[in-house]
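Engineer: just coords:
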């Protein structure tokens, strides 16, 4: 699994899929960080993706380089952990121009009960 996480940290941008009205919705996205076995992402609570995840908490994110594909899917759990919000903002400076840790619109979430597919292997978490 270490190799998969290293790949993800080096290839943080990709495609993020949710479900809306039983149909897939895919958009460009960025992975934030892995911490303690949790895979963290963020959004704003005024976006469609936030509403979609509240209605159906299952998602998938994929990133790639040539023929190497990383895919992670699982169930989203939202968090109000202010220290994790600060950590995400520190490790992703571009977000600081959009949000602050106490911004009521800024939402963070992690994946729980999911799996990773990478280099022909599958890992459960």
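Structural biologist: Happy to help now that I have it. Because the structure is predicted, anything quoted here is derived from the model rather than measured.

Engineer: can we go C-alpha only for contacts and neighbour counts from here?
Structural biologist: Will do.

Engineer: Contact partners for the residue positioned nearest the centre of the chain?
Structural biologist: For the chain, residue 41 is the residue whose C-alpha lies nearest the centre (C-alpha atoms, centre = their mean; 3.3 Å). Contact analysis of residue 41 by C-alpha atoms under 8 Å, 6 or more residues apart in numbering lists 30-33, 108-110.

Engineer: What spatial separation is found between the nearest residue to residue 15 once chain neighbours are set aside and residue 50?
Structural biologist: Distance criterion C-alpha to C-alpha, 6 or more residues apart in numbering; nearest residue to residue 15, sequence neighbours excluded, is residue 28 at 4.6 Å. Distance, residue 28 to residue 50, using C-alpha to C-alpha, to the nearest Å: 15 Å.

Engineer: alright, now check it against this:
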């Protein structure tokens, strides 16, 4: 999980794919955090991505930087504890312009049953399961 976290942090922006009924949806994300030994992302409950993850929590994340890309398959699990929110805001204080812990909109999700592949153009593949 550490290499996955480091890669996503280095990218800054990654892309998350969800399903909206029978249609795929992809959008940029920028939050990633490790809290209590799990990899977390964050969004707002009012967003379509939240509704899509509640309906089908299987997601895929992809990003590219410095001649390497990542493909991360996982099941997203919502964690609405204030502690999870606060941990994300400590990592990303700029989010406090839009969200607050326990505001009824903030949503943190951890990734489980995850397989991450970091692949270089040269062919090296790093696999992490968490």
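Structural biologist: Right, received. Where do you want to start? Keep in mind the model is a prediction, meaning the values are calculated, not measured.

Engineer: Now the TM-score, please.
Structural biologist: Here the superposed chains carry a TM-score of 0.90, computed using TM-score structural alignment, normalised by the length of structure 1; 125 aligned residues with a C-alpha RMSD of 1.6 Å.

Engineer: and the residue nearest to residue 15 of structure 1, how many neighbours does it have?
Structural biologist: Neighbour count for residue 28 of structure 1, taken as other C-alpha atoms under 10 Å: 11.

Engineer: again with residue 124 of structure 1
Structural biologist: Here the count is done by other C-alpha under 10 Å, and residue 124 of structure 1 has 13 residues near it.

Engineer: quick one: what's aligned to it in structure 2?
Structural biologist: Using TM-score structural alignment as the criterion, residue 124 of structure 1 maps onto residue 129 of structure 2.

Engineer: That match reaches residue 3, doesn't it?
Structural biologist: No. Between residue 129 of structure 2 and residue 3 there is no contact under C-alpha atoms under 8 Å: 10.8 Å.

Engineer: Run through the residues that contact the residue nearest to residue 15 of structure 1.
Structural biologist: Residue 28 of structure 1 sits next to 13-16 when contact means C-alpha under 8 Å, 6+ apart.

Engineer: Among these, name the ones in helices.
Structural biologist: Nothing among the contacts of residue 28 of structure 1 maps onto helices, per DSSP state H.

Engineer: Among those residues, which lie within strands?
Structural biologist: 13-16 (DSSP state E).

Engineer: For structure 2, which segments count as helices?
Structural biologist: Using DSSP H, helices in structure 2 cover 2-11, 48-55, 82-91.

Engineer: From what I see, residue 56 of structure 2 and residue 22 are in contact.
Structural biologist: No. With contacts counted by C-alpha under 8 Å, residue 56 of structure 2 stays clear of residue 22, the gap being 10.9 Å.

Engineer: more crowded one of the two?
Structural biologist: residue 56 (15 against 6).

Engineer: burial of the closest residue in space to the more buried one that isn't next to it in sequence, as a residue count?
Structural biologist: Counting by C-alpha to C-alpha, 6+ apart, residue 56 of structure 2 lies nearest to residue 19, which is 6.9 Å off, once chain neighbours are set aside. The number of residues packed near residue 19 of structure 2 is 18, by other C-alpha under 10 Å.

Engineer: residues touching residue 19 of structure 2, list them.
Structural biologist: Each residue near residue 19 of structure 2 by C-alpha under 8 Å, 6+ apart is listed here: 25, 52-53, 56, 59.
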